[in-house]
Every structure is written in structure tokens, then in C-alpha cells.
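J.: what's the 3D shape of this:
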Amino acid sequence: MSRAYAAFTETGLALAETLARALPGPVTRCGHGGPSLAEWTAAAFAQNEALIFVGAVGIAVRAIAPFCRSKASDPAVVVVDECGHFAVPLLSGHLGGANDLARAIAALCGAVPVITTATDAHGLFAVDEWARHHNCQVLEPERIKTVSGKLLAGEPVSFWSEFPIAGPAPAGVNAAPAPEAADFALTLSPAGNALHLTPRIGVLGIGCRRGTTAEQLEAAFSVFCAAHTLAPQCIAAAASIDLKQNEAGLLAFCAAHRWGLSFFSAEALQTAPGSFTPSAFVRNVTGVDNVCERAAVLASGGSIHIPKQAGGGVTFALALSPFAPDWRVLS
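T.: Just a heads-up that it's a prediction; the model follows:
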């Protein structure tokens, strides 16, 4: 988590610097020769995953108000009074991790974490916080309130998962008999009206002809996802052979999706464990019988989920990194 600290007095600055030694991030004293509060907030809000104001809650509220957009995208915002008595999460308590950050700050300086989210106040399961702890993308943030609202009303909620989940389910959370009966679902292939939590565990293996454009790759990717009812949000990274490391279209395609892109030599790809779809043509061109499946496996440390799919001079395969969801992560 990238963090940035703002302080306004010598006392606040000292506390911010102390916190930053344990929870790293740049520390700025606004005004007093530094940037204005508005300037600092505009830059920090756009560039960081968490903002920590050391000062009064009112100062932080007025500072962040022009920039708040959505619980799905806003950074975590925590306020700590300059004497270190209270740590207050203001924004993105669950999805952004502000509640956890406030607890961590409180543990460092002896503060009281002031957690006001309703599920936490009542000691109930928070589906969005559980999702964040498992690196899941919440596909429909507006549906979080449906799940939380039922729990707060004393009603049970149902879940469906295509992955085994360790531990006993939280109170009020029961298994659904089918995906369409679930209130929330842990899945790579969302369908229906549930709240869908998609783990970002996919690595997309890519093969392509020389000169393939980003637009061609994007079109092929759309077809690939549609054919497998795959949520594209599940993909966290991409991989290919090192012969493609200067392909402008491939680089632009991955950059547009903000995927890290790994390249492997033919020799390294040969070492990938498992069985793969062989191609004599690919072997003649690259020195290895399969690029996309082998690259995905090596980059993921896991196994193939969707084997090689070819079309329009592009091949894709999807491998999944090891994933072990656990109900007890919030215990």
C-alpha cells in the first residue's frame, strides 16, 4: 500500500515521521513553506492508496471532499490527532483498507481506532473487507449494501464459490445450492444478480504474430473472455516469450490494462511443469512447442485454467496462481 502523510504543526510532523518509519510513505508539512493543503491533497489522492492526515478531522474532510468519487476507487483516508489519541478512518474503510490502516496506526502510537462502519460496530461479516483481504475485485460495489443490509437486519445471506473456502463460514452466511441463488459469489465467471467477488489470480499467456497491434490484441481478448464467460478483472499479469519483448502492440495492450508483463526464453519455457498443446509451427519459429500456456504457468506458479485459444494471429491461455480463500481471515 502506497501512503502519504500530511501534517500541519511541529507536533503533528513529529508523529507523522514516527508513523512513517513503521508504515513508510512521504511526510509533508502543508503550508509553512510546503505545498498548500489543497495542492497536497490533489496530488496525494491521485497517486496513493492511502492518505494519513495528522491533525483535525474537519481539516481532512474539507480537503478530500472535492475528490471523493466512489468506494471502488477512492484511496483509504485516515486521520490521527496530533497527540496520537485517536485514529479515525474517514474513507474506504473496507475496500480501501482504511479500517485496517487505522488499527495499525493505533497499535503504533497507542491510539484508539475509531471504527464506525456498521458491520464492524455490530461484529458482523463484512463482505467487502473479506474480498480485499483475498485480493478480489468487487465487480458491483453498489450491491455490497444488499449483503450488508441483510446481515444488519438479522437476515442470513447465501454465498456460492467455485473455490473451496477453508474454515467455518461466519454467522449468518450460508452456502447457496446454486450460483443464481447466492447473494454473493466468489467466481471468475460472474452471472446473475449476486455481488461478484473475482480473485485477481489470473496470468494471461500471450502469443502473437510480429507486428500485431494493441487493437488486434484487445479484440481477441474480448472474444476470449466472452467465450469463457471470464471476468477480465481476474487477470493480474501477462507473460510471453522474450522474442516478443519489443513488440509495441503487446506492450501497449498490457500497459493499458496495467498488467505486469513477464518474458521467458525458449529454454525457460521448456522447463514449465505440465502438459501443453504442442505446435510444430510455433516450435520452428520460437524454439519451443507452446508459448502462451507455458509462459502463463511459469509466471503464475500455478496451472492452466483455460488452455490455448487461437484466432487472428493471437493465442491466449489462462493460468491461475495458487489461491486459498479462508473465512477466518477476518477473525
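
J.: C-alpha from now on. contacts and neighbour counts both.
T.: Will do.

J.: quick one: secondary structure of residue 191?
T.: With DSSP: H, G, I helix; E, B strand; the rest coil as the basis, residue 191 sits in coil.

J.: what about the strands in the stretch 51-200 of the chain?
T.: Secondary structure of the stretch 51-200 of the chain (DSSP state E, counting those that start in this stretch): strands at 76-80, 86-91, 112-113, 136-138, 157-161, 173-175, 184-186, 195-199.

J.: against which helices or strands is the longest one packed?
T.: Okay, so that is strand 86-91. If you count contacts as 3 or more Cα pairs under 8 Å, 6 or more residues apart in numbering; DSSP states H and E, strand 86-91 packs onto strand 76-80, helix 98-109, strand 112-113.

J.: let's see this one next, to set against the first:
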Amino acid sequence: MTRAYLAFTEKGLALAQKLASALPGTVDRCGHGGPSLADWAAEQFAHADALIFVGAVGIAVRAIAPHCRSKAVDPAVVVLDECGHFAVPILSGHLGGANDLARALAAVCGAVPVITTATDANGVFAVDAWARHQNCAVLEPERIKRVSSRLLAGGPVRYRSEFPVARQAPAGVVPAGEAERADFALTLFPAGDALHLIPKIGVLGIGCRRGTSAAQLEAAFAQFCAAHGLAAVCITAAASIDLKAHEPGLLEFCRIHGWPVQFYSAAQLQNAPGQFTPSAFVRSVTGVDNVCERAAVLAAGGTIILPKQAGNGVTFALALRPFAPDWRWQDA
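T.: Sure, this is the predicted structure:
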């Protein structure tokens, strides 16, 4: 988490520096040669994961108001008074992690964390906080309220998961029966009207002809996802053979998606563990019988879940990083 602290007085600056020594981040003081409030808020709201104001809540509210978009994308915002008595999360308490951050900041300076989200106030399971702790994307943030409201009303919510979830499920959270509708689902393949939580554990293995454009790769990727019902947001990285390390289309395709891409030699790919779909043609060109599956496995350190799909000179395969979810939804 990238953090940015802003203080307004000498006393507040001293507290911000103390907090940053425990929970590192940039520290600025508004005025006195430092940034203006408006400039600092605009810059940090766009680039930081968390904004920590040491001052009045009203100042923070006015500063961030023009930039707020949705709980799915807004950073965490926490305010501490300059005496360090209270730590108040005011934005993105769950998905952005502001509640956990407020607790952590409070522990540093002896403040009281002022947590006002209904699920926390009532000691109820927070599905969006759980998603964040399990490194999952929330596909339909508007459906969070439906799950939380049902728990707050005392009724059970039903879930499905493609992965075993360790520890005992929280009160009110029960597995959905075979014929029952799930309220939320931990899945890579969303379907239906449940709240879908997508683990960000996928690595996309890529093979392509020389000169393949980013647009061609994008079209093939859309077909790959549609063919399998895959949530593309599960993918966080890509991999291929080092022969493609300077392919402009492949590099641009990965840049557009924000994926780091790793490249492996034919010898490295040949030593990847597992069973793969062989191709004599691919071996004749690259020196190894399969690029996309082997590269995905090496980069993920896991196993293939979607084997090679080929079309129009592009091959894709999906491997998953190790994933062991549990029912934790708050920092210890």
C-alpha cells in the first residue's frame, strides 16, 4: 500500500512523521513552501493507495470531494486529529482498506479508531473487506449492499466457492445447496446474479506470430475469455518465450492491461513441470513444443487451468498461482 500523509501544523507534522516511521509513506505539510491542499489531494488521490490527513475531518472532506468516484476505485482516506486522539476512516473503509489502516495508525499513536461502517459496528461479516483480504476483485460492487443488508437483518447469506476456504465460516455465512441460489461466489467464471469475487491469481501464457498487433491480441483475448466464461480481471501477469521479448504488439497488449510480462528461454520452458499440449510446428520455430502453457506455469508457479487455445496466429493458456483463501476479513 502506498501512503501519503498531509499535515497542517508543526504538531500535526510531528505526528505524521511518527506515523510514517511505522507505516511508511510520503509526508507533506500544506503551505509553508509545501503543496497546496487542492494540488496535494488531486495528485495523491490519483496515485496513492491511501491518504492520511492529520487535521480536521472537514478539511479532508472538502479536499477529496471533487475526486470521489466509487467504492471500487477510490483510495483509502483516514483522518487523525493532530493530538492523535482519534483515527477516522472516511472513505473506502472496506475495499480500500481504510478501516484496517485506521486501526493500524491508531495502534502507533494510541488513538481510538472510529469505525462507522455498519458491518463493523455490529460485528458482522463484511464481504467486501473479505474480498480485499483474499486478494479478490469485486465484479459487481453494487451487489455488496445486498449481502451486507441481509446479514445485518439477521438472515443467512449463501456462498459458493471454486476453492476450499479454510477456517470456520463467519456467523450467518453458509454454503449454498445444489439447488439454492448463492448470494456471493468465489469464482473465476462468474454466472448469474450473485456477487462475484474474483481471485487475482491468473497468469496468461501467450504465443503469437511475428508482427501480431496489439489489436489482434486483444480480439483473440476477448474470444478466449468468452469461450470459457472467464473473468479477465483474474489475470495479473503474462508470460511468453524470449523470442517475443521485443514484439511491439505483445508488449503493447500487456501494457494496456497493466500486466508485467516475463520471458523464458526455450530451455527454461522445456523444463517446466507438468503435461502440455505439444506442437511439432511450434517446436520447429521456437525449439520447444509449447510456449503459452509452459510459460504460464513457470510464471505462476502453479498449474494450468485453461489449456492452449489457438486462433489467427495467437495462442493463450491460463495458469493459476497458489491460492489458499480463509475466512479472515480484518487485519489481526
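
J.: please state their TM-score.
T.: TM-score for the superposed chains, counting by TM-score structural alignment, normalised by the length of structure 1: 0.98, backed by 331 aligned residues with a Cα RMSD of 1.1 Å.

J.: distance to residue 330 of structure 1 and mean neighbour count added to the strands of the stretch 51-200 of structure 1, as JSON lines?
T.: Shown next, in JSON lines, are those (distance: least, Cα to Cα, whole Å; neighbours: other Cα atoms under 10 Å):
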{"stretch": "strand 76-80", "distance to residue 330 of structure 1": "18", "mean neighbour count": "28"}
{"stretch": "strand 86-91", "distance to residue 330 of structure 1": "18", "mean neighbour count": "25"}
{"stretch": "strand 112-113", "distance to residue 330 of structure 1": "16", "mean neighbour count": "20"}
{"stretch": "strand 136-138", "distance to residue 330 of structure 1": "15", "mean neighbour count": "22"}
{"stretch": "strand 157-161", "distance to residue 330 of structure 1": "17", "mean neighbour count": "21"}
{"stretch": "strand 173-175", "distance to residue 330 of structure 1": "14", "mean neighbour count": "17"}
{"stretch": "strand 184-186", "distance to residue 330 of structure 1": "16", "mean neighbour count": "26"}
{"stretch": "strand 195-199", "distance to residue 330 of structure 1": "16", "mean neighbour count": "27"}
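
J.: please convert the ones you listed to TSV, extending it with distance to residue 145 of structure 1.
T.: Converted to TSV, the strands of the stretch 51-200 of structure 1 look like this (distance: least, Cα to Cα, whole Å):
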stretch	distance to residue 145 of structure 1
strand 76-80	19
strand 86-91	16
strand 112-113	23
strand 136-138	12
strand 157-161	12
strand 173-175	15
strand 184-186	11
strand 195-199	10
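
J.: who wins for proximity to residue 27 of structure 1 among these?
T.: When the strands of the stretch 51-200 of structure 1 are compared by Cα to Cα, strand 76-80 sits nearest residue 27 of structure 1, at 13.8 Å.

J.: contacting residues for the nearest residue to residue 98 of structure 1 once chain neighbours are set aside?
T.: Spatial nearest neighbour of residue 98 of structure 1, excluding adjacent residues (Cα to Cα, 6 or more residues apart in numbering): residue 76 at 4.6 Å. Residue 76 of structure 1 makes contact with 49, 50, 51, 89, 90, 91, 92, 93, 96, 97, 98, according to Cα atoms under 8 Å, 6 or more residues apart in numbering.

J.: swap in 6 Å and give it another go.
T.: 50, 91, 92, 96, 97, 98 (Cα atoms under 6 Å, 6 or more residues apart in numbering).

J.: what's the burial count for the third one?
T.: Residues within reach of residue 92 of structure 1, counting by other Cα atoms under 10 Å, total 22.

J.: ok, now the fifth one?
T.: Residue crowding around residue 97 of structure 1 was assessed by other Cα under 10 Å; the count is 23.

J.: and the residue nearest the centre of structure 1, how close does it get to residue 128 of structure 1?
T.: Structure 1 has residue 135 as the residue nearest its centroid, 4.8 Å off, counting by Cα atoms, centre = their mean. Look at residue 135 of structure 1 and residue 128 of structure 1: by Cα to Cα, to the nearest Å, they are 11 Å apart.

J.: for the stretch 1-150 of structure 1, what spans make up the helices?
T.: 10-22, 37-47, 57-64, 98-109, 118-121, 127-133, 144-152 (DSSP state H, counting those that start in this stretch).

J.: and the angle from the third one to strand 86-91?
T.: Going back to what we said before, that points to helix 57-64 of structure 1. 20 degrees (axes from the mean of the first three to the mean of the last three Cα atoms, to 10 degrees).

J.: mean deviation, helix 57-64 of structure 1 versus structure 2?
T.: Its matched residues in structure 2 lie on average 0.5 Å from helix 57-64 of structure 1 after superposition (mean Cα distance after the TM-score superposition for structure 1).
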